[in-house]
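[1] 3D, please:
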Amino acid sequence: MGRFSDNFQRGLYAFMAGRNGMDALARYALGAGIILTVLDFLFGGLLLSVLSFAFLAYALFRCYSRNIGARATENARFESWLRKPRAVLARLRGRWARRKDVKYLTCPQCGQSLSVPRGKGTLRVTCPKCHAQTTVKS
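    Reported below is the predicted structural model:
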């Protein structure tokens, strides 16, 4: 049994040599295909079936493609497109983690997000962007 698994592993390595493999875009396409497949099982419909098949086929195409340069360019474009939503989510996660220690407010003049420590009473806050002063209860 050990010889079969060794041969299979060597054969798989040889097959994948020079191929793209799983990158971020392929993982997202695979995840979207799986989610659409589950939705297709629950609700049915030709559109969900076609979309799930298309996403799964695209993920396989990306994994087994030998044109690594083109796939790397596509993946870099996809990663740059995801950079801003990921930063927004990271900022929201940080705000949620500090919600008991920090109170968040917006400047009435310019809309800049400001933070003050909680439990310090009434504070006079100066906006670093427009230098407007406001009084808030923390």
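
[2] rest of the way, CA atoms for contacts and neighbours
    OK.

[3] Determine how far the lengthiest helix in the chain lies from the middle of the whole chain.
    Ranked by residue count under DSSP state H, the longest helix found in the chain is helix 68-97. Centroid separation for helix 68-97 versus its chain: 6 Å, with Cα atoms, centre = their mean, to the nearest Å.

[4] Any buried residues in that helix, and which?
    Buried residues in helix 68-97, defined by neighbour count with 16 or more other Cα atoms under 10 Å: 68, 71, 75, 95.

[5] Look up how far residue 81 lies from the third one.
    What it means is residue 75. Going from residue 75 to residue 81 by Cα to Cα, to the nearest Å gives 10 Å.

[6] Next, the structure of the following sequence, for comparison with the previous one:
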Amino acid sequence: MIIRTLIAATLIGAAGLAPALAADEPQVVRQDLMKKNGKDLGVLVKMVKGEAPFDAAQAQAALTEIHGVASEFGAYFPEGSETGFDTEAAPAIWSDRAGFDKAVAQFEADAKTAMDAAPADLDALKAVFGPLTKNCGACHETYRLKNS
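    Next comes the predicted model:
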């Protein structure tokens, strides 16, 4: 009886660890970071399009979080993480590492510029939003697999 209980506890414990281990995978972390960026960009897009009123505090919070993502994002593309976990990372990340690293550095610089600008009105937000999203689009064009 004790042995069965120990075996059951071990199996349940191992099953419980599987999701925690997957969350540490670079593919999972970078997908979570991009989801966070998508949420923050969504807040900004609504303001820029006039679908939501400009809110300086919300804009700054979104820009700060985007900069945080930009600061750590590049670290989650180590060799060996090219596949798995439904990654959308294009092979060009590893075949053109210098270009990818340059794009990530530009993303971080644009995000920092936007965050540091601390836009106080909609026009100021629009001024930093364009360069930031242009960078995102350019990186996705080259370094992200297209959805079929």
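
[7] Next, the TM-score between them, please.
    TM-score for the superposed chains, counting by TM-score structural alignment, normalised by the length of structure 1: 0.33, backed by 65 aligned residues with a Cα RMSD of 3.5 Å.

[8] what secondary structure does residue 105 of structure 1 sit in?
    Of the three states, residue 105 of structure 1 takes strand according to DSSP: H, G, I helix; E, B strand; the rest coil.

[9] is it true that it touches residue 126?
    No: using Cα atoms under 8 Å as the test, residue 105 of structure 1 is too far from residue 126 to be in contact (11.9 Å).

[10] elements contacting the longest helix of structure 1?
    Helix 68-97 of structure 1 is packed against helix 24-43, with contacts defined by 3 or more Cα pairs under 8 Å, 6 or more residues apart in numbering; DSSP states H and E.

[11] who touches the helix it packs on?
    48-49, 51-56, 58-60, 62-63, 75, 78-79 (Cα atoms under 8 Å, 6 or more residues apart in numbering).

[12] quick check: angle from it to helix 68-97?
    Calculated by axes from the mean of the first three to the mean of the last three Cα atoms, to 10 degrees, helix 24-43 of structure 1 forms an angle of 70 degrees with helix 68-97.

[13] ok, and for helix 24-43 of structure 1, which residues are buried?
    Quick answer for helix 24-43 of structure 1 (16+ other Cα under 10 Å): 25, 26, 27, 29, 30, 31, 32, 33, 34, 36, 37, 40.

[14] State the distance from residue 62 of structure 1 to residue 16 of structure 1.
    According to Cα to Cα, residue 62 of structure 1 stands 12 Å off from residue 16 of structure 1.

[15] out of these two, which sits in the more crowded spot?
    residue 62 (25 against 15; other Cα atoms under 10 Å).

[16] if you skip the residues just before and after it, what's nearest to that one?
    Residue nearest to residue 62 of structure 1 in three dimensions, not counting chain neighbours: residue 26, with 6.1 Å by Cα to Cα, 6 or more residues apart in numbering.

[17] And for residue 105 of structure 1?
    Residue 105 of structure 1 sits nearest to residue 114 (Cα to Cα, 6+ apart), 5.2 Å away.
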